[in-house]
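Trainee: Would you be able to build a 3D model of this:
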Amino acid sequence: MAADTATTDAPDYRDTVFLPQTEFPMRAALPQREPEWLARWDRIGIYDRLRERAEGRAPFILHDGPPYANGHLHIGHALNKTIKDIVVRSHQMMGRDARYVPGWDCHGLPIEWKIEEKYRAEGRDKDAVDMVEFRQECRRFADEWVDIQRQEFKRLGVTGKWDDPYLTMDFHAEAVIAAEFMKLVMNGALYQGSKPVMWSPVEKTALAEAEVEYKDHTSHTIWVRFRVESGQGIWAKKKPVSVVIWTTTPWTIPQNRAVAFNPAIGYGLYEVGAVAEGATAAAGEVLVLADALAESVMKAAKVEEFSRLGDVAAADLEGVVLAHPFRGVEGGNGEWDYDVPLLPGDHVTDDAGTGFVHTAPSHGDDDYQLGLKYKLPMTYNVEPDGSYRADLPLFGGQAIIDADGKDGPANVSVIKQLAYAGALLAKGKIKHSYPHSWRSKAPLIYRNTPQWFAAIDKPLADGMNDYGDTIRTRALTSIDKLVKWWPQSGRNRLHSMVENRPDWVLSRQRAWGVPLTCFVRRGAKPGDDDFLLRDQRVNDRIIAAFEAEGADVWYRDGFKAQVLEGVANPDDYDQVMDVLDVWFDSGSTHAFVLRDRADGTPDGIADVYLEGTDQHRGWFQSSLLQGCATKGRAPYRNVLTHGFTLDEKGMKMSKSLGNTIVPAKVIEQYGADILRLWVAQADYSADQRIGPEILKGTADSYRRLRNTLRFLLGALDGFTDAEKLDPAQMPELEQWVLHRLAQLDHAVRKGYDQFDFQGVFQTLFQFCTVDLSAFYFDIRKDSLYCDAADNPRRRAARTVLDILFHRLVTWLAPILPFTTEDVWLSRFPSYDDSVHLHDFPDTPADWLNEPLAVKWDHVRRARRIVTAALEVRRADKTIGASLEAAPVVHVEDRDMLAALKSVDFADVCITSDLSLSADPAPAEAFRMAEIPGMGVVFELADGEKCQRCWKILPDVGSHAHPGVCARCDDVLA
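Mentor: Next up, the predicted model:
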């Protein structure tokens, strides 16, 4: 009988087939259902139960870099916290006691700024408000945002000690931060110096390098003549000569104290010839310029013709005295009537400018170092708000940077005065990278101001010299010998930063933070032995007071007398009122979290610090420096770095461009597991892209994974331990799956251990979609649906599916905590169980079977050519399904032929019949170039379609039960 003439009067056998049965829905509905799992985890106290179950295990501590308690979460927060959560969950499930204490940075300028904005809106003067009252307002503000962010982090599925996080504003934290600072007082690292630091005129405080970002800024640029007043040799000529400098900070000219040159650069005397209309250069004047830059200077000055008069040697420049451009200027009141020395400096180059560098020691680090070397006087012309001191002639009170962060009038005023004085050779504008405040986004200036520093290169008197006796040597040794870097490029980045960094500016001229808990002797000078009060009794009193009442007590009347009682006369000492750089706060977290908490670690060292690449100059570095200053080494063993999030086009996200992705919106549309899967799919060591199309692709990957898990649930309906078979009793195909699982177990554990979540996900995803869905499940559906319940082949398949279930669901749990919880409880419903309370199952090593794997690689290659041949016939409508075929497969390779004959190759290819032949394939056979020596000749299956299993076989219709094959007839019997 032909295949398409099925028996019409056969009974309906659908109820006799073991079709998958599960209530696990195809549609995930994650946005609606995820909150159910969150509530469930809260109810069963899952984090604390994990700690109980993990008692006695080796601890694994990922120390949380504190986000700032200010504003809703952005996509970078979601990326960061998800990576951390995958690390913690995976190490817990690999047999560690993986604790995670979330934390927050609570002090600092952004919060203070918000309270000031509130006061301004209310018409209140911040300076008229009691300091403690102001600080308490800041505390309340931070507290509110901690609660908001906590809920947003929990919604991402992040597990942790959410009911007891660490906050840098907790009383104990403030006490420890102060105690850590006072270790610097005692070990000699702390000093007060007056030197130029990055200063924010808008925020009226010093900033550390970690608080600075570089953005494009358009600056005025000027070329200025410094007239030669005296010198030997060539300077004795009658014609006046000027040395020319170039600067992008005209406002620093009133603070000029020297001009620097480099003896290694070639210089010349250049006479100006013809000039263009409007030029400020004058025909006949003589200028000293670096030879490599003379042409560009003349072009900027609109000089059309010039000539080189001769060389200017380094010896000619030594001892030359210049006049300040404002010397003798009308209205200057003699302010600038001093000599300006010409001094050698290695920092001068001939890459740009003129080959001479205007030097204002109060407004630049190179300038300051040159000033120290040659004892140049410091100037104090610039006030905290970025304006010139009121009594500065010509420019008094003018702002360099206005309160709104815009350029003030100072630059233009200086340029006009230079032109009036005849010193301006040329002017222009330049767009360049310029330092801005990370917080206010306003431009910064270098400003000389007394600040407190931690000395990076001073030997410390603390006896902790295993890794060096200075902060820098300890830090560099830690980087190279004590810490592993993921990726390794992180080591190079931080090493170079630490190798070249200046001393750490610790002080801020603000109110909301931990104060610099130290006292200075009145009348003493920085550097004097008795300048700082060093007494452990005082330190202990301060610590005890902070523990009891918080850092606010520092600002209460009578506190100085209270802590100095019996130690020193309070009238002899001034109490420092600056607050600590918040990076010192967060750099100290290892002490009050890792060292002091019961869920910390005895040595105060974390297994992992994990943040974005910007934290090489931020938290990674401040923790490293602080740890090296107070405990002698880095407080971490591994540093894991991730990149930034960009839009789908690779553009930086910004509200103005409208390309931001808000985590809450993604969760509302897709669910947190989709966001987490995006993280796991990405190479987080580089910058990641995210956007609507990328999220659609992620959702599609999720659906394919979900379908795999749903099939497992359905196919395992009713499975019990009594059904299990020993691997030795299983068919080869099941043994091959076990072999793959043994390989995967190694790969998954290694991937999680090395923080390679992309590798873990891709490995599991490929296994689920290629090895399982497109191969193993495809082949075994016939046995699972149609074999008898006690058939060994079906029992073997179900045993393997059970093994697969336990591994896949737990392996994926760190990445997809909500979905895997749903899957787990769909199979094992329980009031208080959770997939997250289980470890990755141990996988027997003897499941590995390389010879079997090699054989089944051959079988799978051969299957590909058969499947491709049948697809051609399906496409031309010759057949509708592969079971309608009975192909002849020609195999020239004897080993391949033997391998195929040793298995039920028709079952493997999902055909009703299949013949194997050693004869060469005929001309009409289907071939594939990548599988030589094989050909497939298509044949239709002979017989009728079994009404139960749908195979087309000659014996259908010849058994007791109508319309079925022998196998199905036996099952029905």
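Trainee: Going by C-alpha atoms from here, please, whenever you check contacts or count neighbours.
Mentor: OK.
Trainee: so where do the helices sit in the stretch 401-550 of the chain?
Mentor: Assigned by DSSP state H, counting those that start in this stretch, the helices in the stretch 401-550 of the chain fall at 410-420, 471-477, 489-500, 536-549.
Trainee: Run a quick neighbour tally on Ala774.
Mentor: With neighbours defined by other CA atoms under 10 Å, the count for Ala774 comes to 12.
Trainee: do Gly428 as well
Mentor: Applying other CA under 10 Å, we find 12 residues neighbouring Gly428.
Trainee: who are the neighbours in contact with the residue nearest to it when sequence neighbours are not counted?
Mentor: Leaving aside its chain neighbours, Gly428 sits nearest to Thr221 (5.1 Å; criterion: CA to CA, 6 or more residues apart in numbering). Contacts for Thr221 were tallied using CA atoms under 8 Å, 6 or more residues apart in numbering; they are 246-250, 427-430.
Trainee: Before we compare anything, build this one as well:
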Amino acid sequence: MSDTAENATDYRDTVFLPQTDFPMRAGLPQREPEWLDRWERMGIYDRLRTKQGRTPFILHDGPPYANGHLHIGHALNKVLKDFITRSQQMMGRDARYVPGWDCHGLPIEWKIEEQYRQKQQNKDDVDIVEFRQECRAFAQGWVETQREEFKRLGIIGKWEDPYLTMNYHAEAVIAAEFMKLLMNGALYQGSKPVMWSPVEKTALAEAEVEYHDHTSHTIWVRFGVQASQGIWGTEKPVSVVIWTTTPWTIPQNRAVAYNPTIAYGLYRVGEVAENATAKTGELLVLADALAEGVMKSAKVADFERVRDVTASEMEGIVLAHPFRGVEGGAGEWDYDVPLLPGDHVTDDAGTGFVHTAPSHGDDDYQLGLRFNLPMTYNVEPDGSYRADLPIFGGQAILTPEGAEGPANVSVIKQLAYAGALLAKGKIKHSYPHSWRSKAPLIYRNTPQWFAAIDRKLDDGMGEYGDTIRTRALTSIDKLVRWTPQTGRNRLYSMIENRPDWVLSRQRAWGVPLTCFVKRGTRPDDADFLLRDQRVNDRIIEAFEKDGADIWYHADFKVRMLEGVADPDAYDQVMDVLDVWFDSGSTHAFVIRDRADGSPDGIADLYLEGTDQHRGWFHSSLLQASATKGRAPYKGVLTHGFTLDEKGMKMSKSLGNTTAPADVIKEYGADILRLWVAQSDYTADLRIGKEILKGTADSYRRLRNTLRFVLGNLDGFTEAERVRPADMPELEQWVLHRLAQIDHHLRKGYDAYDFQGVFQTVFQFATVDLSAFYFDIRKDALYCDAPDSPNRRAARTVLDILFHRLVTWLAPVLPFTMEDVWLSRFPSEDDSVHLHDFPVTPADWLNEPLARKWDGIRRTRRAVTAALEIKRTDKTIGASLEAAPVVHVEDAEVLEALKSVDFADICITSGLSLTADPAPSEAFRLPDVAGVGVVFEAAEGEKCQRCWKILPDVGSHAHPGTCARCDAALS
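Mentor: From the prediction side, this is the model:
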């Protein structure tokens, strides 16, 4: 007999609904700072260091510049590092992370100079030590700001004791590392063209250069063949034509290069346009592949090819400089210009001949070395011609603001006046710029200090080679694990082809090149450099005590050389080291020298963006190869750049930037971290409002899963625990999946595959658990008696799930997992981050059971799909109103279904299984072969407690209940 709605008994209080204070809404922006304070009070990082017997894992931090607020690229980088250190720690290692900052160099010095310029002050009028102290204070201020911004992201590390390249010990070690080059023979002074910033008045490293579109003048210039009568079968003058996009380098020309493998011809100019500078009848030598293009640029209407000009015919040809004999030239350019063979010449563009100025280009310089061409010193540090250069003296190539000066136009006009200009134009092309001032750069010949990367070193560290280059290349191939592997190829190619390392900078803020040169000697003289370990040790000791500023004190040279050498016989070098040498040396003063480092100075991992193949990865490899004989890292991981949602580069001017602080303010740091985990960091990553909304949705789904686990573990005690062997098959299947995931997750974390790790756990949580296991076991958890085997097994599995899901996800979502952990285990002295990933027994793996349940789940999909149709057409309101008949052709699958309570698994009140052929009206899923479902309504009354429709409802002591619920109530 059934109860009516009016007199039905209310059993709501007897159902074990989930109980938890864990909120649906995370409130991360407001609550995350509380956890940060908590972790700081607990000293989580230092407590983890006290765990004994663990293998160290050192992720060495690539130092950001201390000169501005964090951008999204910083956040990506630091979050990836945090994923690694947290996961390595929770897998049983001692994962150490010491954050650091790059504090020297142009980025900071430039900021101080900007302040001076705003006040109309001249930096050169300020005492250098006072200026350096201003730089130090500026850097320290930004270190404090960035430290708090990094900590807000949930990054765990030794924040109270970071490394700074401007700390006295760091400066002493950087100097000591430099002096190793002095002693092992790698250091030399050379005069060669280097990338030079006229605005910043210093040499730049390749890593400090970025390329932007730039519009340059382009000119075609005649170099007359001297005594050309009779050469190549003609009595008329002949000109070799060059093409260049740097007219300002023409006054420095010392040769013209050709390639013996290119086909050349002698061409006679025919009709020309009215305003052309080409002349009818003149004879020009050009590469055949480029002749037509040159004639078009020169406005030549028609021309003829007179004859071949062979490579052998060009040997020994001498040209005249286009300014030879020019009025006002004072004989400056009255020298012979040889025509020389060069492999760098191509017929892809230009004329097939290359104007060669050895002081202003590397190819030019190499050709100059080969043929002993003289160097020129016509260009000053500010990018202007030397004052006494005839005609062009004092004219600027670039202005102090980085704009084009008058030099290019003046040279072009003078070429036209001299009759050497064949044609002119403009070209838009990719051109090097300073990454700080954003101004164009030039190649300029200056005396600089270099590390010779192909010179045999005298240091007794030849296990991986005798030169910096061979040690670096051997390290890349044999000693380093690359993530992704493409990073290996990129860095190998760079090291294989790079020139010597320019170590010197003509700046003030940095570690000085701590060496002395003997007056009256040349760089190639044996006694040019003072090499004495006693002096080196004094310098190191002085820097340890007073920092590198002491180098600039008036009596420093005398103190250092006293009793060793005559101070008056030596000059003190006042250049500062390339800042990349600073950061390249961090392996020595961070990994080697700190108590939380490693005596061998070798890190397990360096992790930065792909641009650091030419930056920190590169400089660290070169520096360590020079001073310790090998790479300072065992592994290198690179990540891509951050783009907006459309795949565009972020730019403040475009308004498409995403600031970490803004994301944290709206969503919380865990959402930003989850965006990183969901992305493929090996490629460029997109971020924006819509992407973050999707990330937040994934977070909510995951949070709901964890809330279900917490709610259904309310009051769980060890007395309830069930041994795996005594669990129903469904619970044993969950344990099998946990064993699979544990293996996959540890392998993924070790491979730094965070996207794969998160997707595996997320799919398990939302598909295997929420949509399958939880859905099935809700009935037992809510309605079974507390001591029922199904409920106890389910709660035992939920406890097992809790410890794994919360720790597995803690490296990715540290704030949320701390919240989950403390919701169950509130404690002033505990944290999820003090625990390791639980050990998962290997015998939980059960492949035969997994295969059986694969068949059960496939069949269940067919049943739930059939019931969904009936729910949609309003035949039923819920699956418990059904008792379908399921036709199964496969005998093995049918046997498996009969061995379990398939009605419970399908969440129906009843279910019949049969091997009979399915009738034509049966529902079928195309991808579940051999299964047909015929809908039948459940017979009986609805249990007022569990809502199942069963024939026995109403026949028990408790009104309106089924036998199971009646027993539970009793």
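Trainee: that older thread, winner for burial among the helices of the stretch 401-550 of the first structure?
Mentor: With neighbours defined as mean count of other CA atoms under 10 Å, the helices of the stretch 401-550 of the first structure peak in mean count at helix 471-477, which reaches a mean of 25.
Trainee: Where does that one end up in the second structure?
Mentor: Helix 471-477 of the first structure corresponds to residues 468-474 in the second structure, going by TM-score structural alignment.
Trainee: what's the answer for stretch 667-674 of the first structure, then?
Mentor: Counting by TM-score structural alignment, stretch 667-674 of the first structure pairs with residues 664-671 of the second structure.
Trainee: re earlier: of the helices of the stretch 401-550 of the first structure, which approaches Arg704 of the first structure most closely?
Mentor: helix 489-500 (35.1 Å; CA to CA).
Trainee: what's that closest one in contact with?
Mentor: 472, 475-476, 479-480, 485, 613, 616-617, 621, 639, 641.
Trainee: The aligned partner of His618 of the second structure in the first structure in helix, strand or coil?
Mentor: Counting by TM-score structural alignment, His618 of the second structure lines up with Gln621 in the first structure. Three-state assignment for Gln621 of the first structure (DSSP: H, G, I helix; E, B strand; the rest coil): helix.
Trainee: quick one: what's aligned to Met494 of the second structure in the first structure?
Mentor: Aligning on TM-score structural alignment places Met494 of the second structure opposite Met497 in the first structure.
Trainee: Asp37 of the second structure: neighbouring residues, count only.
Mentor: Asp37 of the second structure - counted by other CA under 10 Å - has 11 other residues nearby.
Trainee: I should have written Ile44 of the second structure there, sorry.
Mentor: Ile44 of the second structure: 18 surrounding residues under other CA under 10 Å.
Trainee: From Thr159 of the first structure, how far out is the equivalent of Tyr417 of the second structure over in the first structure?
Mentor: By TM-score structural alignment, Tyr417 of the second structure lines up with Tyr420 in the first structure. For Tyr420 of the first structure, the distance to Thr159 of the first structure equals 68 Å [CA to CA, to the nearest Å].
Trainee: got it, and His495 of the first structure?
Mentor: Distance check for His495 of the first structure against Thr159 of the first structure: by CA to CA, it reads 33 Å.
Trainee: and the helices of the stretch 401-550 of the first structure as TSV, adding distance to Asp581 of the first structure?
Mentor: Output for the helices of the stretch 401-550 of the first structure, formatted as TSV (distance: least, CA to CA, whole Å):
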stretch	distance to Asp581 of the first structure
helix 410-420	29
helix 471-477	17
helix 489-500	18
helix 536-549	18
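Trainee: can you tell me which of those comes nearest to His739 of the first structure?
Mentor: Each of these has some distance to His739 of the first structure by CA to CA; the shortest is helix 489-500, at 36.1 Å.
Trainee: and the closest one, how far from the second structure on average?
Mentor: Taken over the aligned residues, the distance from helix 489-500 of the first structure to the second structure averages 0.2 Å (mean CA distance after the TM-score superposition for the first structure).
Trainee: what's the distance between that helix and the middle of its chain?
Mentor: Mean-position distance between helix 489-500 of the first structure and its chain equals 16 Å (CA atoms, centre = their mean, to the nearest Å).
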